[in-house]
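1. could you work out the structure for the sequence below:
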Amino acid sequence: MDIADLRREYQYAGLSRKDLDPDPFRQFERWFIEARDAGLNNPNALSLATCGTDGMPSVRTVLLKAFDHHGFVFYTNYGSRKAREIEANPKAAMLFHWLELDRQVKIQGAVERVSTRESLAYFRSRPRGSQLGAWCSDQSRPVASRTLLEQAFESMKRKFRDGDIPLPDFWGGYRVIPERIEFWQGRENRLHDRFEYQQAGDGWEIRRLAP
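-> Presented below is the predicted three-dimensional model:
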């Protein structure tokens, strides 16, 4: 299959320096609201890249569950591959790709665990089935069959059939604290608009990058 000629022009909109909010978190919020209001499926889906001590990067899709001026939060099993790599090398990169808007947002920074209080608050907001799923999945580890996974789920349903499901001690959130945030807007002739915010003391420096 020849895919070399698969291409299209980017014609949604431009991005200029005067359009940007001096605060990258407010700029992200503006774009995120526009992605949500455009009816995109899962506008909070992002690619998360991590790298352990072996130097081999890995990437997967996760869902953003909170953001503010402290950073960008997602949740996972603390025994998963991403979590093991973060614990060994607490840095990560995030990529939001809103294809229908010809936009990307790239985020790089250090990673820290969120508080147990934050993890518990989010865990309680999840559907009951998702709470049970967190208990029965040894994430990223080999599992012999789907049947065993479903049996573990049914076992947890029986165990927690009465009352609230507790937060597993092996599950919770991570916060990516950005050092760099780039806003990418596709343009005609591949002359894309790219602006990078880089942390400088208590503020942010903004510069245009070549496409």
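
2. only C-alpha atoms for contact and neighbour calcs from this point on.
-> OK.

3. on contacts alone, who are the packing partners of the lengthiest strand in the chain?
-> In the chain, assigned by DSSP state E, the strand with the most residues is strand 171-185. If you count contacts as 3 or more CA pairs under 8 Å, 6 or more residues apart in numbering; DSSP states H and E, strand 171-185 packs onto strand 71-77, strand 103-113, helix 116-125, strand 193-200.

4. mind checking which of these is nearest Y174?
-> Closest approach to Y174 among the helices and strands packed on strand 171-185 (CA to CA): strand 103-113, 4.3 Å.

5. could you list the buried residues of the closest one?
-> Neighbour counts over strand 103-113 (16 or more other CA atoms under 10 Å) mark 103-113 as buried.

6. would you turn those into JSON lines with distance to S140?
-> Output for the buried residues of strand 103-113, formatted as JSON lines (distance: CA to CA, whole Å):
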{"residue": "R103", "distance to S140": "30"}
{"residue": "Q104", "distance to S140": "28"}
{"residue": "V105", "distance to S140": "27"}
{"residue": "K106", "distance to S140": "25"}
{"residue": "I107", "distance to S140": "24"}
{"residue": "Q108", "distance to S140": "24"}
{"residue": "G109", "distance to S140": "24"}
{"residue": "A110", "distance to S140": "23"}
{"residue": "V111", "distance to S140": "20"}
{"residue": "E112", "distance to S140": "20"}
{"residue": "R113", "distance to S140": "19"}
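
7. alongside the first, I'd like the structure of this one:
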Amino acid sequence: MAGIGTAGTGTTDVRQYLRGLAVFAGDLPDFDPDAAPDRPEALFLDWLTGAVEAGVREPHAMTLSTVGADGTPSARALLLKNVDRHGWQFAANAASPKGRDLAANPVAALSFYWPQQARQIRVTGPVAPEPAGNSAADFLARPPGSRAEAVAGRQSQPLHDVRELERATELALERVEREPGLVVPEWTLYTVRAERVEFWQADKQRRHTRLCYLREGAEGEGWTRGRLWP
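-> Okay, here's the model as predicted:
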């Protein structure tokens, strides 16, 4: 196989290489927007179940996008913790870069993409921290190794010696084992109260199906939905 490089180097041109990669391969699921439920979380759970049954790996993994105090956007992948009529939940250390972003600008966008089904879901809205008890319960439900990583702290700080990381992790795990009820105070469960949720189903002929839910009503508990152009 030819390597990837720039034009004129004797290797495959990157643009040509990317255009040659397959997209929307295999059989794709059907999606009838007219039969969609009234609330977006119901459709999300239906699609999530379908993704699990189709063998999609880590379908609860999503991209969280935030905006810092200086207006710089940032994105990273993490796991969905829960979804119900109140919103979509994820957890993070409030002292981490994403936690600081949310303190400065409490809004976020979530995106899910399941390539085996060529389905994408986009969620946007304001973000609020859950009560401390809910955050503590989420922390204690994590595996010991995950809790130890959070106890060790220093997320996103420069790492000059991997041995320092190994030692800090060992000490943190020992502490977690000694103190099974230990909770990192900064650990926070966040809820995105969606204002807009879009479901996107790809089509091999690029006649993609897009269904958008928008929150409405005096109390903000109702939804309208409609199709969008591809």
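
8. quick revisit: what stretch of the second structure does the longest strand of the first structure fall on?
-> Residues 187-201 of the second structure are matched to strand 171-185 of the first structure when aligned by TM-score structural alignment.

9. now stretch 66-85 of the first structure
-> With TM-score structural alignment as the criterion, stretch 66-85 of the first structure aligns to 82-101.

10. which outside residues touch the matching stretch?
-> 41, 66-69, 74, 78-81, 135, 138, 150, 155-156, 186-194 (CA atoms under 8 Å, 6 or more residues apart in numbering).

11. can you rerun that using 6 Å?
-> Here stretch 82-101 of the second structure makes contact (CA atoms under 6 Å, 6 or more residues apart in numbering) with 67-68, 80-81, 186-193.

12. which parts of the first structure are helices?
-> 24-37, 81-88, 116-125, 128-136, 146-159 (DSSP state H).

13. about what we covered before: out of the helices and strands packed on strand 171-185 of the first structure, which is closest to D19 of the first structure?
-> Of all those, strand 193-200 comes closest under CA to CA, at 10.7 Å.

14. packing partners for the closest one?
-> For strand 193-200 of the first structure, the packing partners by 3 or more CA pairs under 6 Å, 6 or more residues apart in numbering; DSSP states H and E come out as strand 171-185, strand 203-209.

15. which one of these is the most hemmed in?
-> strand 171-185 (a mean of 22; mean count of other CA atoms under 10 Å).

16. aligned to L40 of the first structure, what sits in the second structure?
-> Aligned partner of L40 of the first structure by TM-score structural alignment: V56.

17. can you check E150 of the first structure too?
-> Match for E150 of the first structure (TM-score structural alignment): E166.

18. residues contacting that match?
-> Applying CA under 6 Å, 6+ apart, no residues qualify as near E166 of the second structure.

19. that one and F139 of the second structure, how far apart?
-> Note on E166 of the second structure: its distance to F139 of the second structure, by CA to CA, to the nearest Å, is 22 Å.

20. nearest the geometric middle of the second structure, what residue?
-> In the second structure, the residue lying closest to the centroid (CA atoms, centre = their mean) is M62, at 2.2 Å.

21. contacts for the match of strand 171-185 of the first structure, please.
-> Outside stretch 187-201 of the second structure, the residues that reach it (CA under 6 Å, 6+ apart) are 87-93, 119-130, 135, 208-215.

22. repeat that for stretch 49-56 of the first structure.
-> Outside stretch 49-56 of the first structure, the residues that reach it (CA under 6 Å, 6+ apart) are 57-59, 85, 88-89, 92-93.

23. and what of stretch 200-211 of the first structure?
-> 191-192, 194-198.

24. just the buried members of those residues?
-> 192, 194-198.

25. and the furthest pair within the residues you listed?
-> The distance between the two most remote of those (CA to CA) is 19.1 Å, for H192 and Q198.

26. picking that back up, need the helices and strands packed on strand 171-185 of the first structure in TSV (columns: distance to G14 of the first structure).
-> Shown next, in TSV, are those (distance: least, CA to CA, whole Å):
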stretch	distance to G14 of the first structure
strand 71-77	26
strand 103-113	10
helix 116-125	36
strand 193-200	7
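
27. K18 of the first structure is nearest to which of the ones you listed?
-> The nearest among these, by CA to CA, is strand 193-200 at 11.3 Å.
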